[in-house]
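**Q** Sequence first, predicted coordinates after that:
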Amino acid sequence: METKRTDKDILYKGIKTMGLTLVLMFLGPTLLYVAFSNEEKPLYIPLLIIGIFICGLAIYFAFKGLKTIMDSMFNKK
């Protein structure tokens, strides 16, 4: 009979992805705040685009990290 164990290497990879997600979750809204508080400056549009892109990346990496952690717990490779 096989015992179910967490694959620690895959779990570590998922935790690293969630760490990146945490950084992006703070960076994206910060850039959006800076962009919206300086609407008359020439860098308004580039900061807005970069901020929205980083927020999207944060969402993507959050789902990817959670999926990786779940795969490590339920032995799916």
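**A** Perfect, thanks for sending it.
**Q** Could you use CA atoms for every contact and neighbour count after this?
**A** Noted.
**Q** which SSE is the residue most central in space within the chain in?
**A** Geometric centre of the chain, nearest residue: Thr21, 2.5 Å, by Cα atoms, centre = their mean. Thr21 is part of helix 8-37 when elements are defined by DSSP states H and E.
**Q** got another, please set it beside the one above:
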Amino acid sequence: MLTIGYLNRAKNAPGLYEVYTTGDPYLVDLQLGTCECADYRYRDGPCKHLHRARFATGEHPIPANADQDRIDEKLGTCTEHDD
């Protein structure tokens, strides 16, 4: 599951979010539309972390044709992590 937070590197930084997956978090900058993950760097385009941050913050609406049963119920929330 992907969650987003703003406790560590993104704390008090407008537009910056940490997107947590099973490993270390990736820093997403919504103002620049970038992510530090390898997928973003090598594909030169939006990755799942960037999409997650955009959906979770409401910057982009969830597509109307998305399967509502498969959407994470916590998608619109930010969580803070202590680790």
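**A** That came through fine. The shown structure was predicted, so the numbers you read here are calculated from the model rather than taken from an experiment.
**Q** Now the TM-score, please.
**A** The pair, once superposed, lands on a TM-score of 0.29 when counted by TM-score structural alignment, normalised by the length of structure 1; 41 aligned residues with a Cα RMSD of 4.0 Å.
**Q** picking up where we left off before, so for the helix holding Thr21 of structure 1, what gets flagged as buried?
**A** Within helix 8-37 of structure 1, the residues that count as buried by 16 or more other Cα atoms under 10 Å are 10-11, 14-15, 17-18, 20-21, 24-25, 27-29, 31-32, 35.
**Q** Can you name every helix or strand that that helix contacts?
**A** Under the contact criterion of 3 or more Cα pairs under 8 Å, 6 or more residues apart in numbering; DSSP states H and E, helix 8-37 of structure 1 touches helix 44-73.
**Q** one step back: can you pull the contacts of the residue nearest to the centre of structure 1?
**A** 57-59, 61-62 (Cα atoms under 8 Å, 6 or more residues apart in numbering).
**Q** In structure 2, which helix is the longest?
**A** helix 48-57 (DSSP state H).
**Q** Buried residues, that one. List them.
**A** Within helix 48-57 of structure 2, the residues scored as buried using 16+ other Cα under 10 Å are 49-57.
**Q** right, and out of these, which lies closest to Tyr26 of structure 2?
**A** His49 (7.4 Å; Cα to Cα).
**Q** Could you report the separation of the nearest residue to that closest one once chain neighbours are set aside from Arg41 of structure 2?
**A** Nearest non-adjacent residue to His49 of structure 2, counting by Cα to Cα, 6 or more residues apart in numbering: Val19, 6.0 Å away. In this view, Val19 of structure 2 and Arg41 of structure 2 are 16 Å apart by Cα to Cα, to the nearest Å.
**Q** Looking at the two, which has the bigger crowd around it?
**A** Between Val19 of structure 2 and Arg41, counted using other Cα atoms under 10 Å, Val19 has the larger neighbour count: 23 against 13.
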